[in-house]
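Undergrad: Predicted model and sequence below, questions to follow.
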Amino acid sequence: MVRWQRRANKEADAVGQGELRGVVAMDGPSGTGKSTVARRLAGALGAGYLDTGAMYRAITLAVLRAGVDPADSAAVLRVAEAADLHIGTDPRHASVHLGAEDVAAEIRGQRVTLAVSAVSAVPRVRDLLVARQRQIINEAGARLGGIVVEGRDIGTVVAPDAGLKVYLTASAAARAARRTAQDSAEGRKSTVDATLADVQRRDRLDSTRAVSPLRPAEDAVEVDTTELDITGVLDHLLAIVRDRGLHRAAAAR
């Protein structure tokens, strides 16, 4: 039996619904600032936050710990079905656990990064996780009024009816530089050249996989973050949220 669980946003539960109405779907490749922007947007609106990429990474870590070949689809699925995954929805305290163990740092390591594309390409694993992601979205909508969800197939597959779909882009060089800086800040060793090669590899694998390839939804707002800082992107998205009537205060007027 699959044991998927959500760690509740206790602070948000205590104060009730936030300012976001519905779902903001945020997609894009690695290094575009997606995670930081999504967390800050959710925090600014008192909304829930879901990092779907962390779910795939956690399953990948479970696969590696089990000694399973990421290319063995049947074995990968068995690990995914048995995984005791807990994913947080509080943007201020995003958490990822396998059982009682906090794996938020370990899932960002090179070993997981090199294997996650293969694991996330398994169709039945994607089906399993997408079903759980939709459940979390529905729960957050009922508790908080809205949620910001980030990943690579949110606007196209997970939440195609989202009130706002955003696709963040940036040059490969800019994304590699950002990821290298992040790795260094978090104590992981990397070089810009190695990270650039990995960014290009992930882009190729994610955009060409048969199931849920990385691509913008037809009605997504595309934002190039190459020359923008986080504050600039956040201000732009907050304005769109209000313009679309997804902000409770704006909708009440």
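TA: Perfect, thanks for sending it. Every value quoted in this text rests on a predicted model; they were computed, and no experiment measured them.
Undergrad: C-alpha only now, for contacts and for neighbours.
TA: OK.
Undergrad: If you count neighbours, what's buried in stretch 166-175?
TA: Buried residues in stretch 166-175, counted by 16 or more other Cα atoms under 10 Å: 166-170, 172-175.
Undergrad: which of those residues sit farthest apart?
TA: V166 and A173 (21.2 Å; Cα to Cα).
Undergrad: Going along the chain, name the helices of this structure.
TA: 10-15, 34-45, 52-65, 73-82, 110-120, 123-144, 172-185, 192-208, 230-243, 248-252 (DSSP state H).
Undergrad: tell me which residues in the longest one are buried?
TA: Put plainly, it is helix 123-144. 124-126, 129-130, 132-133, 136-141, 143-144.
Undergrad: tell me the angle it makes with helix 73-82.
TA: Interaxial angle of helix 123-144 relative to helix 73-82 (axes from the mean of the first three to the mean of the last three Cα atoms, to 10 degrees): 20 degrees.
Undergrad: A further structure is provided below for comparison with the first:
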Amino acid sequence: MVALDGPSGTGKTTVARKLADRLSAGYLDTGAMYRVVTLAVLRAGGDPADGARVATIAGGTSFGIGTSPDVQSVTLAGEDVTAAIRGNDINHAVSAVSAVPAVRALLVARQRKIVGEVLAEVGGIVVEGRDIGTVVAPDAPLKVYLTAAADVRAARRSAQDSAAGRETNHADALASVDRRDRLDSTRVTSPLRPADDAVHMDTSELSIDQVIIALAELASQRGMLSDRAAEVTR
């Protein structure tokens, strides 16, 4: 198992999916789980800052999430919301929802269940988020903490929004990145921080391929490559 943590805009999602494919492993985007609960809260008319109400909505939310690195899939009550959970309204509210202890307890339990099922079925999984190496899977054999300069991360976020047809500008993206960093790193429950034994990697000046090559080598050193992946790496 690879636990991949880090703030927004470091390339976690792209890196995690590509690495999972290279390792012939499953993939889990835990951030998407917090996003789908946030969508449920907003659709129910809940205030993201009302922890008790958020917890109640989260407890009654039925959602599904795919574990294939090839196709991202998130559903809410059977509806495909893969695109909807990436909207600016979700970006603005997800930190508040994620900070609710009851929500984190609920989703961490489900994340551990999914990880166990995928490991039993596939033999490996790459899990991305903000507390994977510290809370969800502290015994993961490979923990990685991705970082990048705030300005670089804002540019990446702005490019992603533009590609998805969402209005954006660099100043707003930078403000959003700074705000999310502050909220995620200062919350009481499971704050964003690297695990003590995590490998730190600054992606500011690295391409996705360079990051993947480096992480695949780390996985190889720890005996985590499948036979197919080993052939590709050679």
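TA: That came in fine, so what should we check first? In this text, all values refer to a predicted model and were calculated from it rather than measured experimentally.
Undergrad: TM-score them against each other, please.
TA: The TM-score (TM-score structural alignment, normalised by the length of the second structure) is 0.96; 228 aligned residues with a Cα RMSD of 0.8 Å.
Undergrad: follow-up on the earlier one: with the buried residues of helix 123-144 of the first structure in mind, which one is nearest to R248 of the first structure?
TA: Once Cα to Cα is applied, the member of the buried residues of helix 123-144 of the first structure that ends up nearest R248 of the first structure is L144, at 11.7 Å.
Undergrad: corresponding residue for the closest one in the second structure?
TA: Taking TM-score structural alignment, L144 of the first structure has V122 as its aligned residue in the second structure.
Undergrad: now swap in V241 of the first structure and tell me
TA: Under TM-score structural alignment, V241 of the first structure pairs with A219 in the second structure.
Undergrad: tell me the contacts of that match?
TA: 142, 225 (Cα atoms under 8 Å, 6 or more residues apart in numbering).
Undergrad: coming back round to it: turn the buried residues of stretch 166-175 of the first structure into a markdown table, including distance to G28 of the first structure.
TA: Listed next are those as a markdown table, based on distance: Cα to Cα, whole Å:
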| residue | distance to G28 of the first structure |
| --- | --- |
| V166 | 8 |
| Y167 | 5 |
| L168 | 5 |
| T169 | 6 |
| A170 | 9 |
| A172 | 12 |
| A173 | 15 |
| A174 | 14 |
| R175 | 11 |
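Undergrad: where's A155 of the second structure relative to V81 of the second structure, distance?
TA: According to Cα to Cα, to the nearest Å, A155 of the second structure stands 25 Å off from V81 of the second structure.
Undergrad: ok, now D5 of the second structure?
TA: D5 of the second structure is 23 Å from V81 of the second structure, by Cα to Cα.
Undergrad: Compare these two (neighbour count), which wins?
TA: D5 (28 against 18; other Cα atoms under 10 Å).
Undergrad: if I pick that one, what's in contact with it?
TA: 12, 128-133, 143-146, 194.
Undergrad: That one corresponds to which position in the first structure?
TA: Alignment note (TM-score structural alignment): D5 of the second structure maps to D27 of the first structure.
Undergrad: next one: V177 of the second structure
TA: Checking TM-score structural alignment: V177 of the second structure goes with V199.
Undergrad: So what's the residue count around its match?
TA: V199 of the first structure: 19 surrounding residues under other Cα under 10 Å.
Undergrad: wait, G245 of the first structure sits on L238?
TA: No: using Cα atoms under 8 Å, G245 of the first structure is not in contact with L238; the gap is 10.9 Å.
Undergrad: Show me what A58 of the second structure aligns to in the first structure.
TA: By TM-score structural alignment, A58 of the second structure lines up with A80.
Undergrad: Apart from its neighbours in sequence, what residue is nearest its match?
TA: In this structure, A80 of the first structure finds its nearest non-sequential neighbour in I59, 5.9 Å apart by Cα to Cα, 6 or more residues apart in numbering.
Undergrad: what's the one you found in contact with, if anything?
TA: I59 of the first structure is in contact with 79-80, 83, 85, 119, counting by Cα under 8 Å, 6+ apart.
Undergrad: Check A173 of the first structure too.
TA: L196.
Undergrad: Show me what it lines up with in the second structure.
TA: Using TM-score structural alignment, the equivalent of A173 of the first structure in the second structure is D151.
Undergrad: Reformat the helices of the first structure as CSV; add distance to P91 of the first structure.
TA: Output for those, formatted as CSV (distance: least, Cα to Cα, whole Å):
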stretch, distance to P91 of the first structure
helix 10-15, 10
helix 34-45, 5
helix 52-65, 13
helix 73-82, 25
helix 110-120, 22
helix 123-144, 12
helix 172-185, 18
helix 192-208, 25
helix 230-243, 14
helix 248-252, 19
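Undergrad: of those helices, which approaches R92 of the first structure most closely?
TA: The nearest among those, by Cα to Cα, is helix 34-45 at 6.8 Å.
Undergrad: ok so, going back, give the aligned equivalent of the residue nearest to A80 of the first structure in the second structure.
TA: So I59 of the first structure corresponds to V37, using TM-score structural alignment.
Undergrad: Then D127 of the first structure?
TA: Aligned counterpart of D127 of the first structure in the second structure: A105 (TM-score structural alignment).
Undergrad: next one: V116 of the first structure
TA: Counting by TM-score structural alignment, V116 of the first structure lines up with V94 in the second structure.
Undergrad: residues in contact with that match?
TA: Counting by Cα under 8 Å, 6+ apart, the residues that V94 of the second structure touches are 34-35, 38, 48.
Undergrad: State the distance from the counterpart of A38 of the first structure in the second structure to S204 of the second structure.
TA: Counting by TM-score structural alignment, A38 of the first structure corresponds to A16 in the second structure. Applying Cα to Cα, the value for A16 of the second structure to S204 of the second structure is 17 Å.
Undergrad: quick one, which of these two is more surrounded?
TA: Just comparing A16 of the second structure and S204: by other Cα under 10 Å the higher neighbour count belongs to A16, 27 against 17.
Undergrad: S62 of the second structure: neighbour count?
TA: 14.
Undergrad: which residues does it contact?
TA: Applying Cα under 8 Å, 6+ apart, the residues contacting S62 of the second structure are 76-77.
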